[in-house]
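Student: what shape does this take:
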Amino acid sequence: MGIFNRVKTIVMADLHELLDKVEDPISLLNQYMRELDEQVEKAKETLGHQLYLEKRHEQLVAESLAVVAKRTHQAELAVEKGEDTIARIALQEKLQQEAKLKLYQEQHAAMKQQTSALREQIDVLLEKYNELSNRRLVLISRAHAAKAQEQLQKAVASFSSDNALKGFRRVEDYVQQLEAQASAASYFIPSVPTVNLEIQEAVERELALLKESKE
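Tutor: Model prediction:
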């Protein structure tokens, strides 16, 4: 089957060697999977056409058997009635149909063998397709994880702890300056003397006594 030549090339080739020769091996791998998808679709079409032909020849065999049986019965009736001419015609058509029947049966048997062989090839194709599809998913996942790790390592490598510490120190100095300015501003706020109620009452009593002594 010519439709499987490309599949066989993809499956049997050393993919690692091919992938090493391109800048973007993931793209090449995706291209291989697209080609495999096309081959799977062609295999479906081929199997469908093969099953149609097999079914058609199965019908031809059944139709030929029915015609042979019918002409045999007609010839027997004609002989019973003494109608030899009609019997000869029926027998002639019977023999012609039996020749076709033999051809149809041989073709049907050959087609069944072809269908069986085609199914085996398709089973191999699907098995390899599923295997490569799963491997593709795993490889793409690993590639993405590796790229993410590489980017993280680059970010860590570009990060400068000295610059970060200097930045924190500048912020700390700024905050300390703000705190010092706030403390200085509070120093210049006039203090309000606190009023002692007991002293105030004593003052009022003394004032009253002083006024009485003057009278």
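Student: for the rest of this, base every contact and every neighbour count on C-alpha atoms.
Tutor: Noted.
Student: kindly provide the distance from the most centrally placed residue in the chain to Leu15.
Tutor: The residue lying closest to the centre of the chain (CA atoms, centre = their mean) is Leu137, at 7.6 Å. To Leu15, Leu137 is 15 Å away according to CA to CA, to the nearest Å.
Student: one more, for comparison:
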Amino acid sequence: MVNLLQRLKYTIEADLHHLFDKKEEKNPIAMLNQYIREAEKQTEETGKWLERQATLKQKLEKELEETKKMHDKRSKQLDLAKLSGEQDLIDFAEHEILAYEQRSIVLRNSIDKNADELFGLERKYEEMKHKIKDMKVRQLQLMGKENVVRAHNQMDHILHPETTGNINDRLDTFETMENYIERLGQKIDHQHEVTSMEERLTLLEQKTTKKETQDLA
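Tutor: The predicted structure follows:
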């Protein structure tokens, strides 16, 4: 289990940069999201192993407690057997006491070893969780960078069309729109000028007609 956790730890600690240096990769954020999901899944599974290891430790401790109780019980029974002078009971109690003492030694060693292993696993487990947190911070950083790049590209598309290959697109840039508005304004001014001239000519014509009528009168 320790070796497996170590491999998982190395997997999570793998350098992320080379994943995004590949030119063929078009969406590093999606890659990172998938990587984080996989790491979270591995960490969740590791947590279950830790829970199982802790449960085993509790069972060993419970077994040791029962062994101690039986050892104490047989010790008291041995005293009674010695008082009664019944040798077969004495031999049985002594044999039982020895068995419980040996079992207690085995259980204590197992519990100590289990405690050391559990502590080591818990440390690695916490490191894995911290690594995921670090990757999520990295995720936010990359998302911020991606957002800035997209924003710059969009602004460059408008402000500097010559660099984006869209210089011929109609109304795609501020400059194009300004030129369009200027032409539209000139057209409107011309139409207004023509209309004004027509009005003046009409008024002049009306005045002339009125004057001619007055002269005839």
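Student: report the TM-score for the pair.
Tutor: For this chain pair, the superposition-based TM-score is 0.75 by TM-score structural alignment, normalised by the length of structure 1; 189 aligned residues with a CA RMSD of 2.7 Å.
Student: the residue nearest to the centre of structure 1 matches what in structure 2?
Tutor: Under the alignment (TM-score structural alignment), Leu137 of structure 1 pairs with Leu140 of structure 2.
Student: in which helix or strand would I find its match?
Tutor: helix 87-159 (DSSP states H and E).
Student: mean distance between that helix and structure 1 after superposition?
Tutor: Superposing on structure 1 and averaging over aligned pairs (mean CA distance after the TM-score superposition for structure 1), helix 87-159 of structure 2 comes out at 1.5 Å.
Student: now for that helix, which elements pack on it?
Tutor: helix 2-12, helix 28-84, helix 174-216 (3 or more CA pairs under 8 Å, 6 or more residues apart in numbering; DSSP states H and E).
Student: distance to Asp21 of structure 2 and mean neighbour count added to those, as JSON lines?
Tutor: Formatted as JSON lines, those follow (distance: least, CA to CA, whole Å; neighbours: other CA atoms under 10 Å):
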{"stretch": "helix 2-12", "distance to Asp21 of structure 2": "18", "mean neighbour count": "14"}
{"stretch": "helix 28-84", "distance to Asp21 of structure 2": "9", "mean neighbour count": "15"}
{"stretch": "helix 174-216", "distance to Asp21 of structure 2": "35", "mean neighbour count": "12"}
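Student: what's Glu86 of structure 2 aligned with over in structure 1?
Tutor: In structure 1, Glu86 of structure 2 lands on Glu83 (TM-score structural alignment).
Student: how close does the alignment partner in structure 1 of Leu159 of structure 2 sit to Glu150 of structure 1?
Tutor: The alignment partner of Leu159 of structure 2 in structure 1, by TM-score structural alignment, is Val156. Counting by CA to CA, the separation of Val156 of structure 1 from Glu150 of structure 1 is 10 Å.
Student: ok, now Val22 of structure 1?
Tutor: Counting by CA to CA, the gap from Val22 of structure 1 to Glu150 of structure 1 is 20 Å.
Student: then Asn30 of structure 1?
Tutor: 23 Å.
Student: with Glu83 of structure 1 instead?
Tutor: 97 Å.
Student: and Arg52 of structure 1, what pairs with it in structure 2?
Tutor: No Arg there; residue 52 of structure 1 is Tyr. So Tyr52 of structure 1 corresponds to Thr55, using TM-score structural alignment.
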